[in-house]
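>>> Kindly generate the corresponding structure for this input.
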Amino acid sequence: MAKCAFLGLGVMGYPMAGHLVAQGHEVVVYNRTAAKAEAWVAAHGGAMAATPRAAAEGADFVMACVGNDDDLRSVCLGPEGAFAGMAAGAIFVDHTTVSASVTRALHDVAAETGLRFVDAPVSGGQAGAENGVLSIMCGGEAAAYEAAAPVMAAYGRTIRRLGESGAGQLAKMVNQICIAGLLQGLSEGLHFAERAGLDIREVVEVISQGAAGSWQMTNRAETMADDRFDFGFAVDWMRKDLGICLDAADETGASLPVTALVDQFYKDVQKMGGGRWDTSSLIRRLRATG
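Prediction:
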């Protein structure tokens, strides 16, 4: 059993922190909106704290799953940030999808004060978090990763260190790049089937068993056919992630023409009022214009 703090109780963090308790870890939570932390404690036990620093005091591991670069800095730094409450040797595990640059900067700040930092963004969506089967891509020192991996196993099915600080975030960018292009292709395929007068469900049943099959097709084709988009990862967050990918591509010299195009398609979805729709809502854009 480890003493853990969990910072950020959104659609991902809330169940992830719950899995830590279920595995016998001692957990203190912090959330910017205290009512969410109160609800979590009522559901799972554990304790809540008024600041990241208070949550982190005495913790062996401090996990975070917040919104963006600025949110991560705010829970880490400053007199009430988690770093101020952590003891030397404690490990900060960041599950937020952020830029590799902020990850490396916070890793260096942590190291200067005797702390360890693992970037560990996740994939698998809300369902993966609720079922404890997330894929977790990690960067940081090997010893810190090896210490944190058994704790992350409470909510992760595939956990792997991919390199030094920032490598986990770079791998998550690869994940989002792949998803963006795949979802646009799936949206176009299903839209074509509709316009051609085919039964989407019958088509998907056949092609999902061949080379066109994917997780997105298995889990989203039916809801896309039903024009339902209240599942999984929101368009607003996907645009934040794709912005990170495109910025990193400029830095590395990588060419991401499809990613840039799909990012603009998601911008169109936002203009339709779909910022909180899930990422499969690309098909609604086609239905509106096709």
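
>>> contacts, neighbours, all on C-alpha from now
Noted.

>>> Tell me, how many residues neighbour A56?
Residue crowding around A56 was assessed by other Cα atoms under 10 Å; the count is 33.

>>> For the comparison step, fold the sequence that follows:
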Amino acid sequence: MAKVAFIGLGVMGYPMAGHLRVKGQHEVTVYNRTTTKAEKWAEHYSGSFRQTPREAAEGCDVVFCCVGNDDDLRAVTTGPDGAFHGMKKSAVFVDHTTASSEVAQELAAVAKESGFSFLDAPVSGGQAGAENGVLTIMVGGDEEAYDTAKPIMDCYGKKIGLMGPSGAGQQTKMVNQICIAGLLQGLSEGIHFAEKAGLDLEKVIGAISGGAAQSWQMENRWETMRDGHYEHGFAVDWMRKDLNICLKTAGEIGARLPVTALVDQFYAEVQAMGGGRWDTSSLLARMKKADN
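Next comes the predicted model:
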């Protein structure tokens, strides 16, 4: 049992913090920008909440965080009343935000100077993975800090690995998003083709999902895509944020991502359709709109 804090109670952070309290039986203090949500969490899970990230972090062995982007992360760490101002020596700060590798390296350096550790640890698995405690966690940072934090992350992580030094976790998440973007466009085109050809889509998916075309997206999204149901899952707005990070980093390291750049523009079209909060599988909706 450890004394931990969790900063950011969005659709991911709320259940992740809950697993720390229920499954891990840890002493958990939370902070959220909207205090009412922190109060609700504390009441539901018999935990506690604080009014600032700094207060939440004070005295904790490990502090977890899951916010929106680089600017949000800086605000809750090094900003006024940020968690870094309350971290004790030898503690570990674990950031689950999908952010840039640059901000991970920046904050890791600040943490080191202050006598504690920083791990960039973005996650994959979506809201369902967070709620069910089966997330994949890609970690960058020092092995000693990783060894300290991993047993606690086991509360909500199914597959957890140290990818390399600071920034490597975020870069691995970029690979994840690059692969998903191309896969979803391919799945959208496949479903579109099957429907245009007059095929029985259920039979098609049944035939190909057991072979080389199989994917999590195919098995879990083909029915909702067929039905035009996208009010769930990982939002297009967040995917575009992630892909912009991928494309910016690709330019810096000399990697070529032509398909990713194209799919990013397709997602921009989905946003223009009013689908910013739709699931990323809504690429098919763009194709169907073009038919009308």
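
>>> Which parts of the stretch 51-200 of the first structure are strands?
For the stretch 51-200 of the first structure, strands defined by DSSP state E, counting those that start in this stretch occupy the ranges 61-64, 91-94, 116-119, 122-123, 134-138, 156-161.

>>> ok, L134 of the first structure to G168 of the first structure distance?
When distances are taken as Cα to Cα, to the nearest Å, L134 of the first structure and G168 of the first structure turn out to be 14 Å apart.

>>> wait, which of the strands of the stretch 51-200 of the first structure is closest to Q176 of the first structure?
strand 122-123 (9.1 Å; Cα to Cα).

>>> how big's the offset between the closest one and the second structure?
Strand 122-123 of the first structure, aligned to the second structure and superposed, deviates on average by 0.2 Å (mean Cα distance after the TM-score superposition for the first structure).

>>> Which strands or helices does that strand pack on?
When contacts are defined as 3 or more Cα pairs under 8 Å, 6 or more residues apart in numbering; DSSP states H and E, strand 122-123 of the first structure packs onto strand 134-138, helix 167-195.

>>> so of those, which one's packed in deepest?
Sort those by mean neighbour count, taking mean count of other Cα atoms under 10 Å, and strand 134-138 sits at the top with a mean of 26.

>>> ok, average deviation of that strand from the second structure?
When the second structure is superposed, strand 134-138 of the first structure averages 0.3 Å from its matched positions, counting by mean Cα distance after the TM-score superposition for the first structure.

>>> quick revisit: would TSV of the helices and strands packed on strand 122-123 of the first structure with distance to V29 of the first structure be doable?
Formatted as TSV, these follow (distance: least, Cα to Cα, whole Å):
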stretch	distance to V29 of the first structure
strand 134-138	20
helix 167-195	24
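
>>> Quick one, which of these gets closest to H19 of the first structure.
Shortest distance between H19 of the first structure and these, using Cα to Cα, is found for strand 134-138: 11.6 Å.

>>> what does stretch 98-110 of the first structure contact?
Counting contacts by Cα atoms under 8 Å, 6 or more residues apart in numbering, the residues outside stretch 98-110 of the first structure that touch it are 68-69, 73, 76, 83, 116-119, 165-167, 169-170, 241, 244, 248.
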